[in-house]
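> Okay, sequence plus prediction incoming.
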Amino acid sequence: MKDGPDIARIGTLIGDPARANILNALMSGKALTATELATEAGITGQTASSHLKKLMEGGLLTQAKQGRHRYFTLAGPEVGTMLETVMGLAAQKGHLRTRTGPRDPAMRSARVCYDHLAGDMAVRIFDSLQARQFLAVSNDKGSLGLTDEGEGFITSLGIDVAPLNASRRPLCRACLDWSERRNHLAGSLGAAFLRHFQDQGWISRHENSRVITISPAGRTNLNKLFPPREL
C-alpha cells in the first residue's frame, strides 16, 4: 500500500524482541529510566539507547528529564491500547511465550493496561456494563458510548462524566484482553474507573509490576456494583 498509514513501520518497531520487552515494561504506566529498561529487555545500556531512540522517533515513547536521569513512558493511552490489542491477538492465535512464574495467575486476575484495569475482573466489569445496556454503539464506526442509564450509574459512583466527555480521547473503548481473550474497558472512563477504585482503597498496585491486588472489601463492592453476567 503506497498511500495511507504506514503500519509496516509500527510493525517493525514493536516486532523487535528487545523493543517489545521495553514497551511491555512501560505498560505499567510508570516512567522508567534507560538503565531500568535495559535490565527489563536483557540488553546493554548502549543497545537500549539505540532502541529507545528508534521508539521515540516512531512516536511510541516520550521522555522527561529529571536531574541526571531521563525517564521514558509510552507516548499516550492509544499506544497502550494498541499494545494490549496486539497481545490479545497474539494470545488468540497461540503465539505465547513459554516463560511462566508465580505472577502469572495474579496478572490474569487483575493488572494495569497502561492507565486502565485489565484481567478477569476488568472483563467482568465490561460484561456487566453491556448486560445492563449501560454501553451502546455511538456511531457507524462501532465506537462505544454511555446510554442515559449508564451515565446515571457512573454518576452514582461519584465519577464526574462531564470532563471525561470533554476529553480528546474516546470515553469508552473496547480493548481486547490478552489473558481473557475478551474485551475490557479502555478510554477515559476505563482510566477513571482505575483511579476511582484506587481512591476507594478497593485495589492497590504492586511496586514495579503491572499486578493489581483487589482487597476483600474491594472484591465485595466490585461484585455488588458489577454482578457477573447470568448464563
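Thanks, I have the structure now.
> going forward, measure contacts between C-alpha atoms and count neighbours the same way
OK.
> and for stretch 126-137, what are the contacting residues?
143-151, 183-185, 226-229 (C-alpha atoms under 8 Å, 6 or more residues apart in numbering).
> 10 Å instead?
With contact meaning C-alpha atoms under 10 Å, 6 or more residues apart in numbering, stretch 126-137 is reached by 121-125, 142-154, 172, 174-175, 182-186, 190, 223, 225-230.
> One more to weigh against that first structure:
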Amino acid sequence: MKEGPDISRIAALVGDPARGNMLNALMDGRALTAGELAIEAGITKQTASSHLARLMEGRLIEREVQGRHHYYRLAGRDVAALLEALMRVADTSGTGKRTRTGPTDAAMRKARVCYDHLAGDMGVALLDRMIADKWLMDTGARLVISSRGWEQLSVIGLTPASLPRSNRPECRTCLDWSVRRHHLAGSAGKLILDQFFALGWAQRQPATRAIIFSGTGERRFRELIG
C-alpha cells in the first residue's frame, strides 16, 4: 500500500536533462525568461515553454508576468535545497559529471550563490568560523546569531535591525554539494551575502552561479573570519 507523498512525480520532472538544466540556471535566485532558459537547456523556445508548463504544474517554479514578458523563478527555498542535495549526490556518485569543464568549475567550488546565500569553500569557511567562535547560539528551538556574532558582524555594518521581519528561519545549515559540509542559509545567510555585494567585496560572474571576490574583498573576508 502506498503511503506518503509520491516522490516519483517530482523525480521525473527534475530528471529530464533539459528541465534539470533550466532548474540549475535558476539556482542563483534570478528570474529568467523562457528564451533565456531555452538557451541554458540547449533547446528551442517552443520546447522550453512545454517543459516550463510541466515544472509549473509540479510547483517547482513560479511565473511572474510584467507586461508582455514572462519571468520564471524557483518556487521556493525547499526546491533550491532539493536541487543542491541532488547535485551533491550526483557529484559523489560520479555519474552526474558535466562534460564542460574549466575555470568556472574551480570558481563554482570556491564561492557560488546557493539560491540566495554563499556556498562553496568560502561559505563553508564562514560557517566553520561562526560555530567555532560562537557567533551562533542554539536556543533549542532554533539557531540564531549570538550577541558575540552580532559584535563581529558589526565590523561589516550589520546589526540585529538589519534582519528583515520574516517567518523564515534566521539561521539554517545547508549541506554543500561540492564541499559536502554545511554552509549558512536562512535570512542571516542572505543578509551576509547581500552585504558582501553591497561592500563591493564580490560580484556574481555573468551567466553562472559563481561569485568572484576581488583581491581586497577576499582579504577582508579572511580578516572577518579570522
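Ah, there it is. On a predicted model such as this, the values are computed, not experimentally measured, just so you know.
> Can you give me the TM-score here?
The pair, once superposed, lands on a TM-score of 0.89 when counted by TM-score structural alignment, normalised by the length of structure 2; 225 aligned residues with a C-alpha RMSD of 2.1 Å.
> rewinding a little: please pick the buried ones from the contacts of stretch 126-137 of structure 1.
Buried members of the contacts of stretch 126-137 of structure 1, scored by 16 or more other C-alpha atoms under 10 Å, are 121-125, 144-146, 150-151, 153-154, 172, 174-175, 182-186, 190, 226-228.
> In helices, which of those appear?
121, 122, 123, 124, 125, 150, 151, 153, 154, 190 (DSSP state H).
> centroid residue for structure 1?
Nearest residue to the geometric centre of structure 1 (C-alpha atoms, centre = their mean): residue 113, 2.1 Å.
> count of residues packed around the closest residue in space to that residue that isn't next to it in sequence?
Once flanking residues are discounted, residue 113 of structure 1 sits nearest to residue 27: 5.9 Å by C-alpha to C-alpha, 6 or more residues apart in numbering. Other residues near residue 27 of structure 1 number 25, with proximity taken as other C-alpha atoms under 10 Å.
> tell me the contacts of residue 27 of structure 1?
21, 73-74, 77, 79-81, 83-84, 111-115, 209-210.
> which one of those is nearest residue 196 of structure 1?
residue 115 (12.0 Å; C-alpha to C-alpha).
> hang on, the closest one packs against residue 84?
No. Look at residue 115 of structure 1 against residue 84 with C-alpha atoms under 10 Å: they stay out of range, at 11.5 Å.
> mind checking how far residue 69 of structure 2 is from residue 50 of structure 2?
17 Å (C-alpha to C-alpha, to the nearest Å).
> Grab the nearest non-local neighbour of residue 91 of structure 2.
residue 97 (6.6 Å).
> what does the one you found align to in structure 1?
Using TM-score structural alignment, the equivalent of residue 97 of structure 2 in structure 1 is residue 97.
> And the host helix or strand of residue 129 of structure 1 against structure 2, how far off on average?
For residue 129 of structure 1, the element it lies in under DSSP states H and E is helix 120-131. Compared with structure 2 after fitting, helix 120-131 of structure 1 has a mean deviation of 0.9 Å; criterion: mean C-alpha distance after the TM-score superposition for structure 1.
> Give me the range in structure 2 that that helix lines up against.
Going by TM-score structural alignment: helix 120-131 of structure 1 matches residues 121-132.
> At which residues are the strands of structure 1 located?
32-33, 61-66, 69-74, 111-113, 116-118, 135-137, 144-146, 173-176, 183-186, 203-205, 212-214 (DSSP state E).
> Please pull up the equivalent of residue 64 of structure 1 in structure 2.
In structure 2, residue 64 of structure 1 lands on residue 64 (TM-score structural alignment).
> residues contacting the closest residue to that match other than its chain neighbours?
Using C-alpha to C-alpha, 6+ apart and skipping residues adjacent in sequence, the residue nearest residue 64 of structure 2 is residue 71, 5.1 Å away. By C-alpha under 10 Å, 6+ apart, residue 71 of structure 2 lies in contact with 30, 31, 32, 33, 34, 35, 36, 37, 62, 63, 64, 65.
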